[in-house]
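S.K.: this is a predicted model, with the sequence first.
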Amino acid sequence: MDKLQTHLPGFSGSVFPSKHYSISGYVGIGEKNLFYYFVVSERRPGRDAVVLWLNGGPGCSSFDAFVYEHGPFNFQEGKPKGSLPKLHLNPYSWSKVSNIIYLDSPVGVGFSYSRNTSAYTAGDLQTAADTHAFLLKWFDLYPEFVSNPFYIAGESYAGIYMPTLASEVVKGIKGYMVGNGVTDPVFDGNAHGMALISDDIFQAVEAACGGDYYSNSSPMCLEKQGDVYMAISGLNIYDILEPCYHDPTSQHSSKGNASLPHSFQQLGVTSRPLAVRTRLFGRAWPFRAPVKDGIVPLWPQLAESNKNSVPCVKDEVATIWLNDATVRKAIHAEPENVAGPWVLCTDRLDYYHDAGSMIPYHKKLTTGGYRALIFSGDHDMCVPYTGSQAWTKSLGYKTVSPWRSWRCGGQISGYLQGYDHDLTFLIIKGAGHTVAEYKAMEALEFYRRWLDQEPI
């Protein structure tokens, strides 16, 4: 039975701007219980797009976006410190112009759980299949939205989730959006810019590693990569303009080699040659996949325990609110003794990157008639815009909209380039890894224009 959300702890307003749906919070996929929160559009719910939103990690909850980016509320830290946050309406919520589903995926992330812990072993392809199964059941529960345009969107490791899921869904999807998304290790990892390292350092590491920063374990290559990491050590990898709320160098991986520099320990790099997959100038999200079937992890680990905060990220407000028993009851999430504590990024997943490069997926989808918006905050060091810019160009499509600026509120907000097959690459000026967290007004504007198929 539908449960219409009419109250949330911390919200003192008299009425929600739109309907907030949750069906006991969960859709069951076999032994897996996937949690979602559905917000109906404030504009034209019967006509506006339905958008599925996924955060990345792998292992990070989509409530990251709900609380800190484009959800219907802004969360104000409670007083005294540690008390329940105060909720205010977010003027730049993406539910202003779309129906949006926030899904915790794969199982084990956020409030999604299974009583069979073997379900916490997951990979790209299984995650896509499970999310597809979720969508089929979800639309059975909400048949009134079947005829709405349907899009999938996400950021970071959702750069893997989106194309693999889109390839599963195929029928009924209009397109997809990927923000600062993981795509391909070579393109994602080979970035040089933003005045973080000198040309001398860049040229030295190029010469020492021969352009191979993933499997080259020669002493000289490792030494020169160490110079890179020393230069960028201490920066907030998710936005180089923002402070680090937690010291990233204090959270060394237990798999790290004590003989390596602290910056390498932070990245979880071991002394085994095949595991030296450091990303040269763009470090990655909090978790990595273990080796399986000869597949070497492409992205290094920054944190292993959910007892530690994600490096540099201030997540106290979300952690306090989502672990409050009254909140969990209100949103129909299972209590902690069933689903476990909510953490921004979990360590209980055993996750495998088994889908390879996303470039063939993107090529198949875009030539198959699906719209794609690839957007990047230009101050992200986690998945730098330079990689996204390079791989979109590498597809070889004809340029239909040459490089130009785009505006919001009368000001230049970034740049874009449009390609054949309805592929757009867009940069948001001054934004970090989670674009809407840093540039909320601008994010809503390009999101609305793209969904409404208006020029950005």
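M.R.: Arrived safely.
S.K.: rest of the way, CA atoms for contacts and neighbours
M.R.: Will do.
S.K.: all strands for the stretch 1-150 of the chain, in order.
M.R.: In the stretch 1-150 of the chain, strands defined by DSSP state E, counting those that start in this stretch lie at 4-5, 20-21, 26-29, 32-39, 50-54, 73-76, 86-89, 99-103, 113-114, 121-123, 150-155, listed in chain order.
S.K.: what about versus this one:
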Amino acid sequence: MVFLLWFLLVNTLCSISIRINGEMIDSLPGQPSDVSFTQFSGYIVTDKSRGRALFYYFAGAQSEDELSKPLTLWLGGGHDCSIATVGMFYEHGPFRPTKDGKLVKNPYSWNLVSNMLYVDTPIVAYSFSNTTSDYQAWCDFETAYENLKFLRKWFLRFYEYRNLDFYIAGDSYGGHLAPQLAALILEDNRNPAHLRPIKLKGIALGNPILEKMSLSNVEHLWYHGIISEEVYGMQKKVCNATTMIDEFLSGELSEYCSDIEIMLSEEIGHDMDKENLVFQSCESSSISSSQQHYLATETADPCLRDWVGEYINRPDVQKALHANTTGWQYPWNFTSPGKTSDVILHNFAIDILPTLSALLMSDIPVLIYSGDQDLRIPVSHTREVATVLAVRLKLTTLEMNGPWYDGKEIGGWSQTFGNSGRCNKVGNLTFATVRGGAHFVPSSSPSQALTLFKAFLKGSPPPRTNPNHY
């Protein structure tokens, strides 16, 4: 008995020592001094035989007792984008880089209300494999299993977070990654060998790709006056949305659709940011120090993408993050080099609506939010998808469509569906628009995004009251 206790004590101390020396972040370069929450980063080996490891970053909740807060796994981006670094520095992480290479606190960081875990998946950015074929042939099914392996191994290393309420959130291609992992978790939880199931409580999806027609934005472009009536009419006649998407996913455009694509590109213009209709271009040289701090902390920053790229490519930053341990020579970017389009395109055709339906039928609440200035995944289509889900599951409207508030301002409009009063419990489905929001809502509309996230964690619809009315 004494030997067993001694063994457990030594094992625990060794585990703590390894974590402190290998994964705890003492301080990131340029980080503010008054930071009290824990930060960890490093690698979880998911397949030792293939030399495959996923990079992660963890930011503990800004709370006296972080274990009283839930744990949220962020899965944004996709098969050719960095999820961890974009989420932590560009969207809703605790810090944002500035032009001078320093970090400022993000007053709308999601770790104000939740422990946050970011992971580069499948093999993007800092994640890596020693097997060349791993970079060429990933599908959603394999990615979901890889993410589950990561999660279970991460919980073995960080066991104190194992019993927390668990949420999954993501945007863009996270519309595939998050629901697929959630479904796999529910299936895995039913395995009697797992005595401690993962306590999945809900998923949140921002401007998500949920089925192939999510990629169709021509009508949205016409509605905003970006393309002409002539080109819009020609597109509907010779290469309608369904035809164009099917040909795009096949990797080969017909002559007719190719001509339409060229016309659309010419009318849209090369300087248009398709992720944000109202975004201004970055003119960093004309921005003062005081403006830098304001942009980095209070509003959408047109130069933030550049500053994130400059910051994350610094060797001292990578060392502090315990990242790029393989000595990868490519400069870090928002997308990963070396990916062929075919690897990504075949996954876009997967319809995620059946997976979301199954999650709702398993009493898992779903929040779908959509920035109304996104030209990539139009809010009109996201709203249509939410309505289709509600009709398929015969959900009733629990809260009529109406404005929700971010403080004293209208943050957007929302509607909540459910099956109140019926025998079989179904998770609530909430659809919310974000007024002025872009493709990456937490970056363009950080305050509104945090308000939605808080309501999501509480299991309630977005707030419907204006404080000035009381």
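M.R.: Received it, and whenever you're ready, just let me know what you need. Please read these numbers as outputs of a predicted model, since none were measured by experiment.
S.K.: circling back to that earlier point, now render the strands of the stretch 1-150 of the first structure as CSV, adding mean neighbour count.
M.R.: Formatted as CSV, the strands of the stretch 1-150 of the first structure follow (neighbours: other C-alpha atoms under 10 Å):
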stretch, mean neighbour count
strand 4-5, 16
strand 20-21, 20
strand 26-29, 18
strand 32-39, 25
strand 50-54, 25
strand 73-76, 19
strand 86-89, 17
strand 99-103, 25
strand 113-114, 23
strand 121-123, 18
strand 150-155, 24
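S.K.: which residue packs closest to residue 165 of the first structure, ignoring adjacent ones?
M.R.: The shortest distance from residue 165 of the first structure to any non-neighbouring residue, by C-alpha to C-alpha, 6 or more residues apart in numbering, is to residue 128 (4.6 Å).
S.K.: give me the number of residues near that neighbour?
M.R.: 23 (other C-alpha atoms under 10 Å).
S.K.: one more: the one 4 residues further on?
M.R.: The local packing of residue 132 of the first structure (other C-alpha under 10 Å) involves 18 other residues.
S.K.: quick check, it in contact with residue 169.
M.R.: Yes. Contact criterion C-alpha atoms under 8 Å: residue 132 of the first structure and residue 169 qualify, at 6.2 Å.
S.K.: please identify the helix or strand for residue 178 of the first structure.
M.R.: Assigned by DSSP states H and E, residue 178 of the first structure belongs to strand 173-179.
S.K.: residue contacts, the residue nearest to residue 165 of the first structure?
M.R.: Taking C-alpha atoms under 8 Å, 6 or more residues apart in numbering, we find residue 128 of the first structure in contact with 161, 164-165, 168.
S.K.: the residue mapped onto residue 102 of the first structure from the second structure and residue 160 of the second structure, how far apart?
M.R.: If you follow residue 102 of the first structure across to the second structure using TM-score structural alignment, you land on residue 118. Plainly put, residue 118 of the second structure is 17 Å away from residue 160 of the second structure if you go by C-alpha to C-alpha, to the nearest Å.
S.K.: surely residue 450 of the second structure is in contact with residue 110?
M.R.: Yes. If you go by C-alpha under 8 Å, residue 450 of the second structure and residue 110 touch, sitting 6.4 Å apart.
S.K.: what about those two, which has more around it?
M.R.: residue 110 (26 against 22).
S.K.: burial measure for the residue nearest to the more buried one when sequence neighbours are not counted, as a count.
M.R.: Once flanking residues are discounted, residue 110 of the second structure sits nearest to residue 92: 5.6 Å by C-alpha to C-alpha, 6+ apart. Close neighbours of residue 92 of the second structure, defined as other C-alpha under 10 Å, add up to 26.
S.K.: same check, this time on residue 396 of the second structure
M.R.: 15.
S.K.: again with residue 80 of the second structure
M.R.: For residue 80 of the second structure, the neighbour count with other C-alpha under 10 Å is 23.
S.K.: and residue 414 of the first structure, what element?
M.R.: Using DSSP H and E, residue 414 of the first structure falls in strand 411-419.
S.K.: ok, and for that strand, which residues are buried?
M.R.: Of all the residues in strand 411-419 of the first structure, those buried under the rule 16 or more other C-alpha atoms under 10 Å are 413-419.
S.K.: show me where the stretch 301-450 of the second structure has helices.
M.R.: Assigned helices in the stretch 301-450 of the second structure, in chain order: 304-312, 315-320, 341-348, 353-361, 379-392, 441-444, 446-458 (criterion: DSSP state H, counting those that start in this stretch).
S.K.: most packed of these?
M.R.: Mean neighbour count (mean count of other C-alpha atoms under 10 Å) peaks for helix 441-444 among the helices of the stretch 301-450 of the second structure, with a mean of 27.
S.K.: whereabouts in the first structure does that helix align?
M.R.: On the first structure, the counterpart of helix 441-444 of the second structure by TM-score structural alignment is residues 435-438.
S.K.: the matching stretch vs the second structure, average offset?
M.R.: For stretch 435-438 of the first structure, the mean distance to aligned residues of the second structure following superposition is 0.7 Å (mean C-alpha distance after the TM-score superposition for the first structure).
S.K.: got the contact list for that stretch?
M.R.: Outside stretch 435-438 of the first structure, the residues within contact range by C-alpha under 8 Å, 6+ apart are 65, 68-70, 179, 376-377, 428, 430-432, 442-444.
S.K.: go again using 10 Å as the cut-off
M.R.: 64-65, 67-71, 92-94, 155, 179-180, 238-239, 242, 375-380, 427-432, 442-444 (C-alpha atoms under 10 Å, 6 or more residues apart in numbering).
S.K.: can you select the buried ones from those residues in PyMOL?
M.R.: A single PyMOL command selects the buried members of the contacts of stretch 435-438 of the first structure (16+ other C-alpha under 10 Å):
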select buried, resi 64+65+67+68+69+70+71+92+93+94+155+179+180+238+239+375+376+377+378+379+380+427+428+429+430+431+432+442+443+444
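S.K.: what distance do you get for the equivalent of residue 318 of the first structure over in the second structure to residue 30 of the second structure?
M.R.: Aligned by TM-score structural alignment, residue 318 of the first structure pairs with residue 308 of the second structure. For residue 308 of the second structure, the distance to residue 30 of the second structure equals 13 Å [C-alpha to C-alpha].
S.K.: kind regards, and thank you for your time.
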